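> Quick one, fold the following:
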Amino acid sequence: MRSFVQSAQRVVVKVGSSSLTSAAGGLDAERLGALVRAVRPLAGGRLVLVSSGAIAAGLAPLGLSRRPRDLATLQAAASVGQSALVHQYAEAFGQSSHQVGQVLLTATDVVRRAHYRNARTALDRLLELGIVPIINENDAVATQEIRFGDNDRLAAIVAHLVSADLLVLLSDVDGVYDANPRLGPANLVREVRSDADLDGLSAKGTGTAGVGTGGMATKIDAARMAASGGVTTIVTSTARAAEALTGAEVGTVFYPTGPRRAARLLWLAHATAPMGRLHLDAGAVAAVVGRSASLLPAGVTSVDGDFSAGDPVELVDPTGRAVARGLVAFDADELPGMLGRGTAELAADLGPGYDREVVHRDDLVLLLPSR
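Below you'll find the predicted structure:
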């Protein structure tokens, strides 16, 4: 038995669309009920459920036979389907007198500092009250620029957001294999302790129902992301959820490969699409990489891209190599007149609002090991 499962105080469980829907694309009440029965022992303060299925649940009410391609129709399906999804969860958990609370997130909620604090506080309070948070991406309003991309990645971020001890990623495959088990012989990878254990794997494709956005590759990426921030992760099938959550040795375990760090920094490192680049001189690179310092205007030599304050940008050294990623404190069109100048000089010329860092060290993650 896996003792780390039984001792986990907070557990994030993610379930995909293919595990909750019928072949026709609508919600399958029996499958959802079976999932709830599997996770219910953790309800009441220990469980956070990240659930796909809103778009799939909205297909039938809108008369759609397959997942739409255009953003507007996807958002409409998500809006209709999300209420049906949460209603089903409320009924299923209600059979054991547990309440659920809907939480819809966008990437902005974990990247922007104030939003991040609010999201963490809200989730902590729901758990303190014994409520099961049902989390999904806010597909009804999210655009490409503010999307997590898939709920596996969202679950990894949420696991750090709530300081979970364990992340469990469920789908219709019972673990990570060295080949596609549906196409021929394949061996289960039982433990992953480093990227070397994943060498040679081929894991692509959506679930069997064809209604999800993530295949095994996204689960591996999410598990690696969570493990890099200190969260143990199990990848297995929804059918084996009850076994996994009682400590049975099923599925694939990704053991932690790095220390815990804030979810927003994990998101910066692994999941953001940089909106621009800041070119640094050698002194700024040494300060940022070697001394974990903030980036000041004096160390920036040029700027690429069209971004706004708060957007993620890459910090590159004089050779063009990305050394860090961070949230920039100024709009792109503000920076050219600031480059190479000290903060005191800028404050005197432009006002006190310019006496600050271009990227604060609390909003910055290194992409290269420190020297």
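> only C-alpha atoms for contact and neighbour calcs from this point on.
OK.
> mind listing the helices in the stretch 51-200 of the chain by residue range?
Defined through DSSP state H, counting those that start in this stretch, the helices belonging to the stretch 51-200 of the chain, from first to last, are 54-59, 71-94, 108-111, 113-128, 151-161.
> tally of neighbours for the residue nearest to residue 67 when sequence neighbours are not counted?
Excluding its sequence neighbours, the residue lying closest to residue 67 (C-alpha to C-alpha, 6 or more residues apart in numbering) is residue 211, at 6.4 Å. Counted with other C-alpha atoms under 10 Å, the neighbours of residue 211 add up to 26.
> Check residue 289 too.
Other residues within reach of residue 289, judged by other C-alpha under 10 Å, total 19.
> can you check the one 4 residues further on too?
For residue 293, the tally of surrounding residues (other C-alpha under 10 Å) stands at 18.
> what's the residue nearest to it when sequence neighbours are not counted in contact with, if anything?
Using C-alpha to C-alpha, 6+ apart and skipping the chain neighbours, the partner closest in space to residue 293 is residue 287 (5.4 Å). Listed by C-alpha atoms under 8 Å, 6 or more residues apart in numbering, the contact set of residue 287 reads 293, 294, 295.
> Next step: the residues you listed restricted to helices.
In this view, the contacts of residue 287 have no member that belongs to helices under DSSP state H.
> and which of the residues you listed is nearest to residue 257?
Within the contacts of residue 287, the smallest distance to residue 257 is 24.5 Å, found for residue 293 (C-alpha to C-alpha).
> quick one: the closest one and residue 361 touch, right?
Yes. Under the criterion of C-alpha atoms under 8 Å, residue 293 makes contact with residue 361 at 5.8 Å.
> Any chance of the contacts of residue 287 in JSON lines with distance to residue 257 as columns?
Compiled in JSON lines, the contacts of residue 287 are given as follows (distance: C-alpha to C-alpha, whole Å):
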{"residue": "293", "distance to residue 257": "25"}
{"residue": "294", "distance to residue 257": "26"}
{"residue": "295", "distance to residue 257": "28"}
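> quick one more, to check against the first:
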Amino acid sequence: MAAARQEAVTRQEAVAGARRIVVKVGSSSLTTASGGLDADRVDALVDVLAAVRGGGPGSGREDGDGGREIVLVSSGAIAAGLAPLGLDRRPRDLARQQAAASVGQGLLVARYTASFARYGVRVGQVLLTSDDTSRRAHYRNAYSTLDQLLGMGALPVVNENDTVATDEIRFGDNDRLAALVAHLVRADLLVLLSDVDGLYDGDPSRPGSSRIAEVRGPDDLAGVAIGSAGRAGVGTGGMVTKVEAAGIAAAAGVPVVLTSASRAADGLAGRDTGTYFHSTGRRSTGRLLWLAHASTPQGALTLDDGAVRAVVQRRTSLLPAGIAAVEGDFSAGDPVELRDTAGRAVARGLVNFDAREMPRLLGRSTRELARELGPAYEREVVHRDDLVLLHP
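Below is the predicted model:
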């Protein structure tokens, strides 16, 4: 009994102590099944977030300790654009998805702007693609924009830039985007809201299924059957993507609350609702988290056995002498996979050379290359600060 009470206090303290919170809400929690925004649902969510942000009743901080910063990652652009374009379901082809997003994104932000205005809260729109977050300069700019908005008292509304993202540079779902944004803005808490009130050990619609109140690590999920997309049919994610996102955030030191939008107030107050994922790791260099989970490799470098040992075991930079083969059409600064001779990806990194430059570098020392090609070639192909191991 004492142990259970201690766990509840730990959860409550973590939530109540969070100053900067990322909240993600899915399409099914904002729209009707046929598409189109549900104004009442949007207003209900905004009521909760405004209370939390202002530190008033229901915020979990009734002690007068002040409000908190909120970043809202909101799906719903494509779903909101269905009805205005005469579409009865989410299209499968990218072009029509982008058209729906173009119409729906304006409607979505306008609805949030009007709803938050009831509380005197300004809204700022931030649209991202994974390309914006895996490149060094873009990553810094994304952080600066979000941090500046928060510093000026605005509430950022983040979404994937569906109108321009291609299949190659998509996050794929806003759950993963939310986990990465939580790390990017150095959030103290991530709250994932959907149409299901937490993670269950079976189908929640069937008798005998029980809610999993807390997850302390991957072992707690062994043998748990995790469902797919929600009932509304207008989103791309399901419980699988939420659990994966929770794992990304928790491993990066950010605890997670997973619950339904209808119980958002309880989740943000630290009450026993949904599923609480304890943080399992420490905060890492932000760019490396993006590199591991948000980037799409534009090519691959095959390493000889010695280079694999150097990169994986000794955590060194990758030099041209250890590269046996090159695949893909990439530019300097692009993410690439580093593979062993069996073809297994062992790491991912940002390459310092264009693909067309690589053939003449393979297997050669940096000193030799500098003598023949100039001092610009006396450097690593992938620096260890721009490299993340996939199988540490």
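> The aligned residue in structure 2 for the residue nearest to residue 293 of structure 1 and residue 134 of structure 2, how far apart?
Structural alignment places residue 287 of structure 1 opposite residue 310 in structure 2 (criterion: TM-score structural alignment). When distance is defined by C-alpha to C-alpha, to the nearest Å, residue 310 of structure 2 is 24 Å away from residue 134 of structure 2.
> Same check on residue 204 of structure 2?
As judged by C-alpha to C-alpha, residue 204 of structure 2 and residue 134 of structure 2 stand 37 Å apart.
> Those two: who's more crowded?
residue 134 (28 against 16).
> Counterpart of that one over in structure 1?
If you follow residue 134 of structure 2 across to structure 1 using TM-score structural alignment, you land on residue 111.
> So which of the contacts of residue 287 of structure 1 sit within strands?
Using DSSP state E, no member of the contacts of residue 287 of structure 1 falls within strands.
> Which residue is the nearest non-sequential neighbour of residue 369 of structure 2?
On the basis of C-alpha to C-alpha, 6+ apart, the spatially nearest residue to residue 369 of structure 2 that is not a chain neighbour turns out to be residue 377, at 5.9 Å.
> The one you found against residue 365, yeah?
No. The pair formed by residue 377 of structure 2 and residue 365 falls short of the contact definition of C-alpha under 8 Å, at 9.8 Å.
> Tell me which of these two has more neighbours.
With neighbours defined as other C-alpha under 10 Å, residue 377 of structure 2 and residue 365 compare such that residue 377 has more, 20 against 16.
> Contact partners for the more buried one?
Residue 377 of structure 2 makes contact with 366, 369, 370 under the criterion C-alpha under 8 Å, 6+ apart.
> so where does the aligned partner of the last one in structure 1 fall, helix or strand?
In structure 1, the residue equivalent to residue 370 of structure 2 is residue 347, according to TM-score structural alignment. If you go by DSSP states H and E, residue 347 of structure 1 is part of helix 343-350.
> mean distance, that helix to its aligned residues in structure 2?
When structure 2 is overlaid, helix 343-350 of structure 1 sits 2.4 Å from its aligned residues on average, using mean C-alpha distance after the TM-score superposition for structure 1.
> In terms of secondary structure, what does that helix contact?
Applying 3 or more C-alpha pairs under 8 Å, 6 or more residues apart in numbering; DSSP states H and E, one finds that helix 343-350 of structure 1 makes contact with no other helix or strand.
> Strands of the stretch 101-250 of structure 1, start to end?
Counting by DSSP state E, counting those that start in this stretch, residue ranges of the strands within the stretch 101-250 of structure 1 are 132-137, 166-171, 176-177, 188-189, 191-192, 232-237.
> ok now the third one, how far from the chain's centre?
It stands for strand 176-177 of structure 1. When distances are taken as C-alpha atoms, centre = their mean, to the nearest Å, strand 176-177 of structure 1 is centred 21 Å away from the chain's centroid.
> Please apply the same query to the first one.
Here the centre of strand 132-137 of structure 1 is set off from its chain's centre by 13 Å, with C-alpha atoms, centre = their mean.
> which residues of structure 1 does stretch 346-358 of structure 2 align to?
Equivalent residues of stretch 346-358 of structure 2 are located at 323-335 in structure 1, counting by TM-score structural alignment.
> let me redo that: stretch 36-48 of structure 2
Aligning stretch 36-48 of structure 2 against structure 1 (TM-score structural alignment) gives residues 26-38.
> what's around residue 53 of structure 2, how many residues?
By the measure other C-alpha under 10 Å, the count of residues near residue 53 of structure 2 is 20.
> nope, residue 143 of structure 1 is what I meant
The tally of other residues near residue 143 of structure 1 (other C-alpha under 10 Å) stands at 14.
> Quick check: closest non-adjacent residue to the counterpart of it in structure 2.
Structural alignment places residue 143 of structure 1 opposite residue 166 in structure 2 (criterion: TM-score structural alignment). Of all residues beyond its chain neighbours, the one nearest residue 166 of structure 2 is residue 94 (7.8 Å), with distances taken as C-alpha to C-alpha, 6+ apart.
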